[in-house]
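Participant: Make a model of this:
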Amino acid sequence: MSRLRLDPFVLAILATVGVATLLPASGAVAGGFGVATTVAVGVLFFLYGARLSTQEALDGLRHWRLHALVMAATFVLFPLLGLAAMLLPSSVLPPDLAAGVLFLAVLPSTVQSSIAFTSIARGNVAAAICSASLSNLAGIVLTPLLVALLLAGDGAGVDGSAVLGIVLQLLAPFVAGQLARRWIGSWIARHSAPLKLVDRGSILLVVYTAFSAGMTEGIWHRIDLGHLLVLVVVCGVLLAVVLGATGQGARLLGFARADRITIVFCGSKKSLASGLPMATVLFGHAQVGLIVLPLMLFHQIQLIVCATLARRYAASETRELVPV
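Facilitator: As a prediction, this is how the structure comes out:
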């Protein structure tokens, strides 16, 4: 990050998109990948459940004002900005990309990068761990509900009556992981490297399946370079507004500097790791490719911007700093 390099995982995702573009799965092969993707999503959320320390999240509830502000930024401010993006004319931002921006806006925060940037900036790391974990836990339920509420009837392919089934597809393996944590939690902690390959491999499988379906359905004829540039600008503006709002809001509410840093980094992130499998469950295969494109762009932008911001915080520990 110190050299603003592209995230290797994002590069792997882009390479997978390239493979899906040149060699898309179709017919029976696509059906097999669809089954594998369903299993992969279940495994992914099982691992999320097994990794998340419920006790750690409960212990951190004493910082309720901090967590409330992060949750408000994640599940209130972001969705409002996503709705604003939906107001752009379709000639500027096509409906599928606009729906993708709104989907991005209702996702939970990241865990790993939120904590990493908070640590670099010398913020409240313990609060970041708790806040990011709570955001992901809430997102298991809130994201599908917000998608059904905000995107129903807008061509996003989500039926509000199916919300319960969608939540169960994500929640059931997560709860199973939580229940199994007492037996496998220590094993997972000792084998984090291979398990990291498992969850990232699962996400790459989701990406390949989604973009293969996009190729076979011909959805890529609906986007051009101009719309892609507009999407980059929209993602950049979205991040800038949230960074400014969380920084200024935390200052006005009287939070200490370390807590303000935590609020800025936890409240401005969106999780690629959670978003890709969720999109596969929530949307039809033919739609997922364009739906997740805003998330992929936003993810890389947030890494670059927040890496720079974290270094600025660390270098200015003796003076106040609010993102602009």
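Participant: C-alpha only now, for contacts and for neighbours.
Facilitator: Noted.
Participant: any chance you could map the strands in the stretch 201-324 of the chain?
Facilitator: Taking DSSP state E, counting those that start in this stretch, the stretch 201-324 of the chain contains no strands at all.
Participant: which of the residues in stretch 244-262 are buried?
Facilitator: With burial defined by 16 or more other Cα atoms under 10 Å, the residues of stretch 244-262 counted as buried are 244-251, 257-262.
Participant: Between the two ends of that stretch, how far is it?
Facilitator: 14 Å (Cα to Cα, to the nearest Å).
Participant: so which of the buried residues of stretch 244-262 would you say is closest to residue 197?
Facilitator: For these, the minimum distance to residue 197 (Cα to Cα) is 27.8 Å, reached by residue 262.
Participant: Surely the closest one touches residue 126?
Facilitator: No - look at residue 262 against residue 126 with Cα atoms under 8 Å: they stay out of range, at 9.3 Å.
Participant: What lies in contact with the host helix or strand of residue 119?
Facilitator: Assigned by DSSP states H and E, residue 119 belongs to helix 112-120. Helix 112-120 has contacts (Cα atoms under 8 Å, 6 or more residues apart in numbering) with 124-125, 128-129, 132, 261-262, 265-266, 269, 303, 306-307, 310-311, 314.
Participant: one more to put side by side:
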Amino acid sequence: MMARLSLFADPMIAVLVLATALAFIVPAIGEVRGEAQAISNAAIFVLFLVNGMRIARGEIARGLANWRFFLPLFLWVFGAMPLIGLAMSYVAGTILPPMVALGFLYFGTLPSTVQSATSYTSLAGGNIALSVVGAALINIAGVFVTAPLFAVLASSEVAEIGSQTIFRIGAILILPFVIGQAVQGWTIEWLKQRKSDVAWLDRMVIGIAVYVAFSGAVEQGLATMFGAAQWVGLIGLVAAFLAIGTSGAWIASGLLKVARADRIAFLFAGSQKSVAIGAPMAAILFPAEVAGFVIAPLLLYHLLQLLVAAPVANRLARDQSLG
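Facilitator: Sure, this is the predicted structure:
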């Protein structure tokens, strides 16, 4: 199990590395950028349509009924983590370009990642059903909450959500999700039979969004903007954010006085951040020349959370077997 959940066994990592490398080698710039952005927007629409189809309405109802777990998780993910991100962005602003520093706040406002949070909850001996429902609800909330929350906390022109941005969010994220929910009675079983295909759809859409975002950043000089010291600082700050988020989620779940299995579900749903939401949403919220800078901390966080989660999950499983 450890090998299967390791960093290098995750196909998403290969997709992110490939998309980033392509952006540096063959960036979508000039007239091609508009076409690449249109393809990315269409792919994001399809992704959120499928997300609406595959998240069962019954799961949503069960999660909302368990408000003693879901409400604190919601407050941690969209309250505590964004505030940590805000503080980290101020620190990052002293050593990193402003848009990269803003990325700490951006990924702090993102929802949990469903797949890996659930996998590591299972590995650690946690409440799998609660993890699935909790992470799914947090992802749904993120579609509606992340953008306005980020704009309020950022208080900058780049984060201002005007009428055009609101329309794009509604047309590319919310509308397809609502359509998916409406038709899922006819589609959910069909999608369950094609889980592997749907997983690759996720990866392809994220890869396209990352490629387009980093192409814009490359055109703005990303490759020459960072020195060795800044790379060290960026990695160190992302690692610090992960350490604070993980330990904080464990402490917060302990204050709830819930069963250990529920506490484990809270830990992974509360500390993991979703590149599946983050990369596509950044492509909608930010201009192409900005998005690549903003998602740089998110991509590093995603890599580090996979590195850290496996040993943490194994330690929790071992402690539980000894107890």
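Participant: what's the TM between chain one and chain two?
Facilitator: The pair, once superposed, lands on a TM-score of 0.93 when counted by TM-score structural alignment, normalised by the length of the second structure; 319 aligned residues with a Cα RMSD of 1.8 Å.
Participant: if we can go back for a sec, following element in sequence after the helix holding residue 119 of the first structure, please.
Facilitator: helix 125-151.
Participant: That following helix corresponds to what range in the second structure?
Facilitator: The alignment of helix 125-151 of the first structure onto the second structure (TM-score structural alignment) covers residues 128-154.
Participant: Same check on stretch 75-87 of the first structure?
Facilitator: Mapping stretch 75-87 of the first structure onto the second structure (TM-score structural alignment) gives residues 78-90.
Participant: Please identify the buried residues of the matching stretch?
Facilitator: Those would be 78, 80-86, 88-89, for stretch 78-90 of the second structure by 16+ other Cα under 10 Å.
Participant: so can I have JSON lines of the residues you listed showing distance to residue 208 of the second structure and secondary structure?
Facilitator: Listed next are these as JSON lines, based on distance: Cα to Cα, whole Å; DSSP: H, G, I helix; E, B strand; the rest coil:
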{"residue": "78", "distance to residue 208 of the second structure": "27", "secondary structure": "helix"}
{"residue": "80", "distance to residue 208 of the second structure": "30", "secondary structure": "helix"}
{"residue": "81", "distance to residue 208 of the second structure": "27", "secondary structure": "helix"}
{"residue": "82", "distance to residue 208 of the second structure": "26", "secondary structure": "helix"}
{"residue": "83", "distance to residue 208 of the second structure": "30", "secondary structure": "helix"}
{"residue": "84", "distance to residue 208 of the second structure": "29", "secondary structure": "helix"}
{"residue": "85", "distance to residue 208 of the second structure": "26", "secondary structure": "helix"}
{"residue": "86", "distance to residue 208 of the second structure": "28", "secondary structure": "helix"}
{"residue": "88", "distance to residue 208 of the second structure": "28", "secondary structure": "helix"}
{"residue": "89", "distance to residue 208 of the second structure": "26", "secondary structure": "helix"}
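Participant: Just the buried residues of the longest helix along the second structure, please?
Facilitator: Using DSSP state H to define each element, the second structure has its longest helix at helix 288-322. Residues 288-299, 301-306, 308-310, 312-314, 316-317 are the ones in helix 288-322 of the second structure that count as buried (16+ other Cα under 10 Å).
Participant: cool, stretch 208-226 of the first structure as well?
Facilitator: Residues 208-216, 219 are the ones in stretch 208-226 of the first structure that count as buried (16+ other Cα under 10 Å).
Participant: repeat for stretch 126-134 of the first structure
Facilitator: Neighbour-count burial for stretch 126-134 of the first structure [16+ other Cα under 10 Å]: 127-134.
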